[in-house]
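Trainee: sequence? don't have it. structure:
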């Protein structure tokens, strides 16, 4: 028997003896890292304790076998679904900074990685992911690349309804505009304008499903000049108009455990 054959047989034998737990207890010790595996249909098949605690679920029985649309607020579920489609198509996500909702209706900054899982035949059959809170020791562990941009992130988040003031953002970290744009895109995987748009859309979804505010009013409050501009951008991201999105999801707003909004924007000082 060749060395390669012996190694393959040994691996198969080990996998056959491991059972279903496969290190689940180890992932449960990572209190600041959320871990999950979903099948090709988007159903959760593994989650760790940190994920359950973050979203306020009592136990794995509340999550396993369910999809994001059954568990989360629609604007969150739609984002997760878009990610799953990309990863299942073979496009992993590495080091993306994003807002993650919490059961107290706040949001926190996380860095997220998602990868495809393949069968022995090489076919993609599932996705796996982790997301880590950027606060406290986790932020230090992730590195200077993100920490250096913290003033920019906070300014964009606080003024997302205002025109993007790139000179102000560049001055906040002592960089030129060109240098800031390169550094930001490298860290976040999107340009500054794309990041501002994502924040606006996050808030738009929250208002659409949790309030009866007129859509034109939402558009103006988010910094769009008119209803049509907002509707075009919303449709490009979600594939439906704000009106259709509201009709589809508003009835579920009170039933989901994590429906978080951003803070109201304030003018820069």
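Mentor: Happy to help now that I have it. Because the structure is predicted, anything quoted here is derived from the model rather than measured. Residues are numbered from 1 along each chain as shown.
Trainee: C-alpha only now, for contacts and for neighbours.
Mentor: OK.
Trainee: Can you report how many residues neighbour residue 99?
Mentor: Neighbours of residue 99 under the rule other Cα atoms under 10 Å: 20.
Trainee: got the contact list for it?
Mentor: Residue 99 is in contact with 107-110, counting by Cα atoms under 8 Å, 6 or more residues apart in numbering.
Trainee: Would you mind listing which of those are buried?
Mentor: The neighbour count (16 or more other Cα atoms under 10 Å) marks 107, 109-110 as buried among the contacts of residue 99.
Trainee: In a markdown table, list the contacts of residue 99 along with secondary structure and distance to residue 101.
Mentor: Below are the contacts of residue 99 laid out as a markdown table (DSSP: H, G, I helix; E, B strand; the rest coil; distance: Cα to Cα, whole Å):
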| residue | secondary structure | distance to residue 101 |
| --- | --- | --- |
| 107 | strand | 5 |
| 108 | strand | 7 |
| 109 | strand | 9 |
| 110 | strand | 10 |
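Trainee: what's the spacing between the residue nearest the centre of the chain and residue 153?
Mentor: Centroid-nearest residue in the chain: residue 98, 5.2 Å away (criterion: Cα atoms, centre = their mean). Distance, residue 98 to residue 153, by Cα to Cα, to the nearest Å: 11 Å.
Trainee: do the same with residue 203
Mentor: Using Cα to Cα, residue 203 is found at 16 Å from residue 153.
Trainee: What of residue 122?
Mentor: Counting by Cα to Cα, the separation of residue 122 from residue 153 is 39 Å.
Trainee: which one of those two has more residues nearby?
Mentor: Per other Cα under 10 Å, whichever of residue 122 and residue 153 has more neighbours is residue 153, with 18 against 8.
Trainee: element containing the more buried one?
Mentor: helix 150-158 (DSSP states H and E).
Trainee: Please verify my assumption that residue 148 contacts residue 173.
Mentor: Yes. Using Cα atoms under 8 Å, residue 148 makes contact with residue 173 at a distance of 7.3 Å.
Trainee: also this one, for the comparison:
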């Protein structure tokens, strides 16, 4: 079947029928959003994951209706990047399960364009990795150092100490992080600290300097600089913009 025949076949099927195929993937969450980040469709696995009875409870809602604020904020920011022309591909991340526990997921997102090439929304899929043995083996490869980072991010520790926890040399640890997380241990530590800082900025009235202290940044200017590099704005601006645009 050539491209022309394929396009004709797809047109005969109809978009709705194609989209409904995602209901056949029980371990994959699939959704479609408009330009304002409102859900306009989700597959059955997504509906069950959110703990609602039907698609009508999803349509018109945003991530803020289903996820803790700091997690929803990350989803929205990812959508904005995709709308701006960037792709999110197989990003390994921690997220919440339906029971409220945390687990590893891999997420990919793309923009939706109309016939004129205008971006009109986004779509994405997320896979729960613990339900997939091959992916889980990748997670296990960095489980010990990742767990250590998440449990100890508030305190100073060296890459050498992290390597000892994983029973690896520093170079082997670096290679493993680059292979399975596409980042260095230092980058991952920084991201964990910044994610937790963002959570405190949203969920507490803690002074910004204290937020830095509580998340492992002893140098307040360095904290502000890293926060802006990662999230695109200073901690003070992030907090103000969040509360001004709930």
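Mentor: Thanks, I have the structure now. Only a predicted model underlies this, so the values are computations on that prediction, with no experimental measurement involved.
Trainee: what two of the contacts of residue 99 of structure 1 are the furthest from one another?
Mentor: Maximum pairwise distance among the contacts of residue 99 of structure 1 (Cα to Cα): 9.4 Å, between 107 and 110.
Trainee: Which neighbours do those two have in common?
Mentor: In terms of Cα under 8 Å, 6+ apart, residue 107 of structure 1 and residue 110 are both contacted by the residues 99-100.
Trainee: List the residues that contact residue 135 of structure 2.
Mentor: The neighbours of residue 135 of structure 2, taking Cα under 8 Å, 6+ apart as the test, are residue 129.
Trainee: tell me which element it is part of?
Mentor: helix 133-140.
Trainee: tell me which residues in that helix are buried?
Mentor: 135-136, 139.
Trainee: cool, stretch 186-195 of structure 1 as well?
Mentor: Across stretch 186-195 of structure 1, burial judged by 16+ other Cα under 10 Å covers 187-192, 195.
Trainee: Residue in structure 1 paired with residue 142 of structure 2?
Mentor: Using TM-score structural alignment, the equivalent of residue 142 of structure 2 in structure 1 is residue 149.
Trainee: Under the alignment, what does residue 35 of structure 1 map to in structure 2?
Mentor: Using TM-score structural alignment, the partner of residue 35 of structure 1 in structure 2 is residue 30.
Trainee: and if you look at residue 207 of structure 1?
Mentor: Using TM-score structural alignment, residue 207 of structure 1 pairs with residue 200 in structure 2.
Trainee: Check residue 98 of structure 1 too.
Mentor: In structure 2, the residue matched to residue 98 of structure 1 (TM-score structural alignment) is residue 93.
Trainee: any idea how far that match is from residue 235 of structure 2?
Mentor: Taken as Cα to Cα, the span from residue 93 of structure 2 to residue 235 of structure 2 is 22 Å.
Trainee: And for residue 20 of structure 2?
Mentor: Taking Cα to Cα, one finds residue 20 of structure 2 at 41 Å from residue 235 of structure 2.
Trainee: separation between residue 101 of structure 1 and residue 227 of structure 1?
Mentor: Separation of residue 101 of structure 1 from residue 227 of structure 1 (Cα to Cα) stands at 27 Å.
Trainee: okay, the two: which has more neighbours?
Mentor: A count of neighbours by other Cα under 10 Å puts residue 101 above the other of residue 101 of structure 1 and residue 227, at 23 against 15.
Trainee: Wait, that one touches residue 55, no?
Mentor: Yes. Counting by Cα under 8 Å, residue 101 of structure 1 touches residue 55, with 7.5 Å between them.
Trainee: Report the contact partners of residue 125 of structure 1.
Mentor: Counting by Cα under 8 Å, 6+ apart, residue 125 of structure 1 touches 39-40, 88, 116-119.
Trainee: returning to what we had before: quick check, the match of residue 142 of structure 2 in contact with residue 173.
Mentor: Yes. Counting by Cα under 8 Å, residue 173 is a contact partner of residue 149 of structure 1 at 7.2 Å.
Trainee: Which of the two has more residues huddled nearby?
Mentor: For residue 149 of structure 1 and residue 173, the more surrounded residue by other Cα under 10 Å is residue 149, and the numbers stand at 19 against 14.
Trainee: Residue 168 of structure 2 maps to what in structure 1?
Mentor: Under the alignment (TM-score structural alignment), residue 168 of structure 2 maps onto residue 175 of structure 1.
Trainee: just residue 214 of structure 2 next, same as before
Mentor: Correspondence of residue 214 of structure 2 to structure 1, assessed by TM-score structural alignment: residue 221.
Trainee: where do the helices sit along the stretch 101-250 of structure 1?
Mentor: All helices of the stretch 101-250 of structure 1, identified by DSSP state H, counting those that start in this stretch, fall at 137-142, 144-147, 150-158, 166-172, 177-188, 192-210, 215-221, 227-238, 242-249.
Trainee: May I have the residues that are in contact with the aligned partner of residue 231 of structure 1 in structure 2?
Mentor: In structure 2, the residue paired with residue 231 of structure 1 is residue 224, using TM-score structural alignment. Applying Cα under 8 Å, 6+ apart to residue 224 of structure 2 gives the contacts 234-235.
Trainee: For residue 224 of structure 2, give its distance to residue 245 of structure 2.
Mentor: Distance, residue 224 of structure 2 to residue 245 of structure 2, by Cα to Cα: 21 Å.
Trainee: and what of residue 76 of structure 2?
Mentor: As for residue 76 of structure 2, its distance to residue 245 of structure 2 is 12 Å (criterion: Cα to Cα).
Trainee: ok, the two, which is more surrounded?
Mentor: More crowded of residue 76 of structure 2 and residue 245, by other Cα under 10 Å: residue 76, with 16 against 7.
Trainee: close enough to count as contact, the more buried one and residue 38?
Mentor: No. Residue 76 of structure 2 lies out of contact with residue 38 (Cα under 8 Å); the separation is 10.0 Å.
Trainee: Report the set of residues contacting both of the two.
Mentor: With contacts defined as Cα under 8 Å, 6+ apart, no residue is adjacent to both residue 76 of structure 2 and residue 38.
Trainee: Looks to me like residue 32 of structure 2 is in a strand.
Mentor: Yes. Counting by DSSP: H, G, I helix; E, B strand; the rest coil, residue 32 of structure 2 is part of a strand.
Trainee: Run through the residues that contact it.
Mentor: Residue 32 of structure 2 makes contact with 39-42, 121-124, according to Cα under 8 Å, 6+ apart.
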